[in-house]
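A.B. asks: Show me the folded form of this:
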Amino acid sequence: MGRTMLVLAAVSVAALTGTSAAAGGGFEQGRFDRPAVAFADAELRGGLPTDVGLAPEPIAAAAERIARWTGSVPGREHPMYAGAVSLLAHDGVVVHRRAVGHALRYADGAGTELPPGQQVPMTPETRFDIASITKLFTSIAVLQQVEAGAVRLDDPVAAHLPAFAAGGKGDITVRHLLTHTSGLPATVRLWELPPERRIPAVLELAPERPPGDYTYSDPNMIVLGLLVERTSGTPLDRYVAERITGPLGMTATGYNPDPSLPIAATEFQSDPPRGMVRGEVHDENAWSLGGVAGHAGLFSTADDLAVLGQAILNGGEYGGRRVLSERGVRSMLDPGAAHGLGFELDQRWYMAGLSAPGTAGHTGYTGTSLVLDPASRSIAVLLTNRVHPSREWGSNNPARQELAQALARSLAVPPSKGSASWFADPARAATLTTDPLGPVAGPLRVSFDAFVDSQRDGDGTDPLVLEHSANGGPWRAAALRPDGPGAPGGEPTSLAGAGHRAWWRVHATVPARPGDQIRLRWRYAPDGRYVGRGVHVDRILAQDRDATRLDGEREHAALHPDGWTAVPR
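C.D. replies: The predicted model follows:
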C-alpha cells in the first residue's frame, strides 16, 4: 500500500459518508471560503468535514444521490452508471471518499446482467480509464519541456515535427494545440487505417478553421504527445511515469495497466469488434496507437487524481517533489485566458458552485471528472464507468454537478451584517417582499448587500431583480448600482455573476410621489440549467428624505419570504 493510500486509509466511516454527529441537528454552517491568493502547501490526509469548517449535510446528501444513481434514475431507462468512486478534499483534508456500485456488472451491450457471483463490486482502489483527463498529464509534460527550454509555447509545431507543416499548418503553434485553437478537426478515425498510416495521418490533417478559433480536438493532444516524445527523446508512457506520476507517488496511474488489477469495465464494442472492454483503453484512437496517446489512455484512481490536484493547488509540488514551477502552474490556470493550457477553466456545467475564473479541471468521456478550485483550495474527483455497457445509456453530468455543488454548498456565506442573511436556493424561484412602506415623502433610496453566484449571460441567466410597486400597481424593475469585486458596471436591472465570492453593496432609487405606499420585492428567477451557490441578500435599508422606512436588520417581520431562508452566521 502506497504512502497516499496509508494516509487515506485512516479516514473514518463518518468522513467517508460525509456525516458527523452534528448532522442530525439541522443545517450546520460551514466556514466561508474567502478566496485564497497564494498557493496551498499541503499533503492529503483524512478527516471529517467539520475538521476544516465544512457543513457535512450537503456532502452526505450528494453521496446518497450518487449511490442511488447506480440503480433507477427518474426519467431514465437505465442507471446513470454501473459504479462510481467519489472524493472531496478541502484544505488538504479528504473529507469524503466512497465507492458504490460495480466495476463490472454487464455481459453485453444490451445490458444483460452477469450472475451476481461474476459481478465485481467497485472499491476505492479500482482503476478507471480516465479518458480525456489524460490530456492534463500531456499538458503538464509540455509545460515541463517549456521550462526545460526544449520548446516554447509560441514555437510553430512544425519546427519540432516537420511533417506537421503539411496541409498549411506551418503557423500553428504549441499554444494553439494546448488551448484547442489550432483549427484542427475535432475527431479522427485512426483505427480504420493501417497501423503504419496512423501517426502520419494525424500529422497530415488539414485544418478546418484558421488558428485562433476554438474547437475541442483530440488530434491537438495526440500531436502534443508526439511533440513531448520528440523533444524529450522519451516515449510518452515512460515520460509520464518518470517525470509526473513517479515523483508525485501516483503508483496507481499509468497506461496499459496489468489486467490482474482491479479495473472498471467500460463499453461492449462491436465496431471495432472488441467485446467488453476492460483493462484496455476505451478510446478507439488511443487503442489503435497501442494504448498510449496524448489525448487518452491513462488509468488512475480517485486517490491518485487527488494527489495530482493537490500538486496543482500547491503550485506544482507535492511531498517535497516538484513537477512544475509555480509560474508554469499560473500559466496553465490563467483566469484571464479564454482557455487554459490543457485545463478547462470556469466550466459551470460540471464545476457547479465551485466554478470561478480560476477554477480548473477536465472531464473524460468514460464518465470521469476532476475539479480544482484554487480559491477555496478544494478538489472534487468523480470517477464512473458510465459507458458500461453502452455509451448510448446517457450522460453522468448530473452526478458531476451534484458532487461539485455539494462541496460548494458545504462552504458557508456568512451574513454581511448581523446574525442572519436571506438565502435563495439556486434550484428554484424565490421572492422576498416587504410590507407597504409609507406613506413616503418622495423617492426611496434603497440599498442592500448581495452575494450573487449564478449563471452569467451566455450560459443562461439566473437574475436577481429588485422590483417596486406603488399603491398596489404593477411591479417594475429598479435600476441597480452594484459595487464590489466582480460587480457589473452601469445600472443593470438584474444581477448575475459567478465566482467572485464577495458581497456587493447595491444602491437603487425607487421613484415615488409624496403619499405613495411602496412595496419592494427581491425576486430570484433561476432557470435551473446550471446551478451556482445561489443568492444572499442582507443589510436592507430603504429611506426617503424624511425617514428610514425599512431597516431589514431590525424589522424582520416586515419582510415576507417565499422560497427564501434566513441563514444564520
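A.B. asks: Could you use CA atoms for every contact and neighbour count after this?
C.D. replies: Will do.
A.B. asks: Quick check: longest strand in the chain by residues?
C.D. replies: strand 93-104 (DSSP state E).
A.B. asks: Can you name every helix or strand that that strand contacts?
C.D. replies: With contacts taken as 3 or more C-alpha pairs under 8 Å, 6 or more residues apart in numbering; DSSP states H and E, strand 93-104 sits against helix 13-17, strand 45-46, helix 56-68, strand 83-90, strand 120-121.
A.B. asks: to the chain's geometric centre, what's the distance from it?
C.D. replies: Strand 93-104 has its C-alpha centroid displaced from the chain centroid by 18 Å (C-alpha atoms, centre = their mean, to the nearest Å).
A.B. asks: about what we covered before: which one, of the helices and strands packed on strand 93-104, ends up nearest to residue 216?
C.D. replies: Closest approach to residue 216 among those is made by strand 83-90 (26.1 Å; C-alpha to C-alpha).
A.B. asks: which helices and strands does that closest one pack with?
C.D. replies: helix 56-68, strand 93-104, helix 302-313, strand 378-384.
A.B. asks: Here is a second sequence; please produce its structure as well for comparison:
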Amino acid sequence: MTATPASAEDFSKPFHGFAPPTTVLRDGSPASVGLDPAPIAAAVAQVRGHESAPPDGHPMYAGAVGLMGHDGKVVERDASGWALRYADATTELPRDQWVPMRDDTVFDLASVSKLFTSLAVTQLVEEGKVELESPVATYLPEFAANGKEAVTVRHLLTHTSGFTSWLPLWSKYPDKASRIKAVMDQPLTNPVGSTYLYSDLNLITLGVLVERLRGEPLDRVVAERITAPLGMSKTGYNPIDRTRTAATEYQSAPARGMVWGEVHDENAWSLGGVAGHAGVFSTADDLAVLSQALLNGGTYRGHRILSRDSVTALITNFNEAFPGDDHGLGFELNQRWYMDSLSGPRTAGHTGYTGTSIVIDFSSRSFAILLTNRVHPSRSWGSNNLARREWAGGLGQALRVRPAVGATAWSGGAANAATHTLTTPSVAVPASGARLGFDLFLDTEETDLLTLERSTDGGATWQPLPFTTRDRGGESASDGTVSGTRDRHWLQARADLPPGAQQLRWRYTTDATNLGRGVYVDGIRLTAGRAVLLDAEKSPTLLTADGWTLRSR
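C.D. replies: Have a look, this model is predicted:
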C-alpha cells in the first residue's frame, strides 16, 4: 500500500491534530465535503420515523432537531415533530395547540450540562488554580467529611470517586444549602479510584468548586467564560421564554405539571435550576459552535476558551483501568452505544436523560448532535438510544473508506443481526502450499466478527483459517476471527494454505445492536511461489458475494 495523507472525507486516513484554528462553520451539502449523502438522508428518515407510534406503543419522542457537521461545514440540519404535544402524561393537547419543532428550538440538555461544568473546571486547571491530582478537599474543605479526603478532582471528572450515582436531594432536604451539604457529607459507596460509577454527585461537587474558586454563580461563570466568548447566545440556564423551548415531562411527584421552560431534573430544579450536573439549555447550532471550537483546539472566531493542551486532556482516556468506560475530563470517549460508527479513541461526547446527545469525532473532524424531548410526556415511554446511534451512524457511514488497492474494495455491509459472506472459487493449491494476501480495514463493535475460513469439501463445512496482520511495522496473529478497531487504517493480512483443493471465505457476522464503520477487504491474491492462483483485484467476478458489495468508498 502507498501511504496517502489524511483528507477530510476519508475515514481510513484519520487526522491526529486539530482543525485550523480559523475554521468557522458554514452551511454546505454533504457532497461539497466529499460525503455520501445517502446514509445522511437515511438517518434523517430514521429519526423522523421514530415520531410515529408503533402498534400498541408510544412514539420514541415527540420531536427532534438533528445537526451534522464535517470539515467546517454544517452538512445536515433537520427539525421535525413537536416541541409541545401533550397536556399531561397520557393526553394530547388539542391539535391547534401543538407547537412545532424548529431549527432553533431550545432544549433542556440534562446531563450534557456536565460538559459545561467540566470545561469550567478545565479552565481552572489551565490557569493553575486547580490541580487534577489534588484532593477536592484542598478547595472545598467540607468535602473531606466521612472519608473523602483522598478523592481528587480527576476522580470526580472521570466518575471514579466512589460516590453513589444519585441522591433524592429535592425530596429529602428542605433547601439549597442543606442539599449541597448533603452532597459534601455523603460517604463513598466504593473505595476511591476502585470503580467506575457514573454519578451526578461528582459534577454537583465540581459545580460548587467552580463557584467557590471563581466567587461567582456557575451560570455566570459559564456565560462569561464559555458561551459569550463563543457567541452561543441561546445557551444558558433558566430560559426566559419557555415558548421557544421543547417541553419535557408531566411530573406529579413533585407536582410540577408539564415541565416546559424549566429544568427537568428534579435535583437541579431544587437547586434553583443551576447545578453542575444539569440545567443548561441550548440549541443544535450553539452546540455545533462548541463542537467546532473544540475541534479547532479550543478556539472559535478568534476567541479562545481553552488551550490546545487542555482540549487534548479533555479527550485523553484517564480510565484505562476500566475498559469500556473510557473517559476524559468530563467527556465520555469511544462509546458505540450512542456514537455508533463515529466511535473511536478520539471521539468524545455525552448524552442527556431528556433525549439529547453530542458526538465529536476528532479523527474525522466531524460532529453529530441530536436533541429530542424523549421524556415528553413521560420518561416511562422508553429510550432513544437507537435514534442516537442512527444519527451518529449516518454521518459515520457517509465518510469514505478509500480502497487500499485500485478503485474499489469489498465492503461487508452495515446491517445489524446479519451474516454476510464473500467466497472464492475452489483453488488447487500445489504440494508446496500457497500464501494468501489481502488488505483489511476493520472498525467494528467487539461482538461483530470477521472470520476467515477455508473449506475442503466444496463449501459443506468451514474451518477458521489463522492469519497474521501487519500494522505499521508490528505484527499480530489471529486464530481466524477478528473484531474491534485498528485506529482507522488498512492492515496487511497474510495466511498460509496447505496443499489441496479448497475454497476461502470472509464471513462477517453482526449482533443485534451497535455498528462501527464496518469491514472492508481488498487486494485479495493467492500465490504459490511466482505462480498466481487467484487475483480477485483483477477479476472480482470470481468471488461470490452474499451481502458484500464492491464500493469505491
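A.B. asks: Just give the TM-score of the two.
C.D. replies: The TM-score (TM-score structural alignment, normalised by the length of the second structure) is 0.93; 531 aligned residues with a C-alpha RMSD of 1.6 Å.
A.B. asks: follow-up on the earlier one: including mean neighbour count and distance to residue 161 of the first structure, could the helices and strands packed on strand 83-90 of the first structure go into CSV?
C.D. replies: Shown next, in CSV, are these (neighbours: other C-alpha atoms under 10 Å; distance: least, C-alpha to C-alpha, whole Å):
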stretch, mean neighbour count, distance to residue 161 of the first structure
helix 56-68, 22, 45
strand 93-104, 25, 40
helix 302-313, 26, 29
strand 378-384, 29, 35
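A.B. asks: nearest to residue 267 of the first structure, of those?
C.D. replies: strand 93-104 (10.4 Å).
A.B. asks: Can you state the residues of the second structure onto which that closest one aligns?
C.D. replies: Alignment of strand 93-104 of the first structure against the second structure: residues 73-84, by TM-score structural alignment.
A.B. asks: mean shift of the matching stretch relative to the first structure?
C.D. replies: Here the mean offset of stretch 73-84 of the second structure against the first structure after fitting is 0.4 Å, by mean C-alpha distance after the TM-score superposition for the first structure.
A.B. asks: Pull the residues that contact that stretch.
C.D. replies: 25-30, 33, 40, 44, 48, 51, 62-69, 98-103, 105, 245-247, 373, 376 (C-alpha atoms under 8 Å, 6 or more residues apart in numbering).
A.B. asks: Trace residue 182 of the second structure over to the first structure, please.
C.D. replies: By TM-score structural alignment, residue 182 of the second structure lines up with residue 201.
A.B. asks: how near is its match to residue 171 of the first structure?
C.D. replies: 19 Å (C-alpha to C-alpha, to the nearest Å).
A.B. asks: Please enumerate the strands of the stretch 351-500 of the second structure.
C.D. replies: Under the criterion DSSP state E, counting those that start in this stretch, the stretch 351-500 of the second structure carries strands at the ranges 356-361, 366-372, 409-411, 419-423, 427-429, 434-443, 449-455, 463-464, 467-471, 474-478, 481-482, 491-497, 500-509.
A.B. asks: Hmm, residue 345 of the first structure is touching residue 335, no?
C.D. replies: Yes. Assessed by C-alpha atoms under 8 Å, residue 345 of the first structure is found in contact with residue 335 at 7.3 Å.
A.B. asks: Same drill for those two, tell me which one is more crowded.
C.D. replies: residue 345 (28 against 17; other C-alpha atoms under 10 Å).
A.B. asks: wait, what's in contact with that one?
C.D. replies: Residue 345 of the first structure makes contact with 333, 335, 339, 356-361 under the criterion C-alpha under 8 Å, 6+ apart.
A.B. asks: Kindly recompute the last result at 7 Å.
C.D. replies: 339, 357-361 (C-alpha atoms under 7 Å, 6 or more residues apart in numbering).
A.B. asks: Residue 207 of the first structure now?
C.D. replies: Residue 207 of the first structure touches 183-185, counting by C-alpha under 7 Å, 6+ apart.
A.B. asks: The residue lying farthest from the centre of the second structure and residue 454 of the second structure, how far apart?
C.D. replies: The C-alpha centroid of the second structure is most remote from residue 431, which lies 50.4 Å away (C-alpha atoms, centre = their mean). Using C-alpha to C-alpha, residue 431 of the second structure is found at 17 Å from residue 454 of the second structure.
A.B. asks: Give the aligned equivalent of residue 480 of the second structure in the first structure.
C.D. replies: Checking with TM-score structural alignment, residue 480 of the second structure has residue 493 as its match.
A.B. asks: Skip the chain neighbours and tell me the closest residue to that match.
C.D. replies: Once flanking residues are discounted, residue 493 of the first structure sits nearest to residue 479: 4.7 Å by C-alpha to C-alpha, 6 or more residues apart in numbering.
A.B. asks: Likewise for residue 475 of the first structure?
C.D. replies: Counting by C-alpha to C-alpha, 6+ apart, residue 475 of the first structure lies nearest to residue 469, which is 4.8 Å off, once chain neighbours are set aside.
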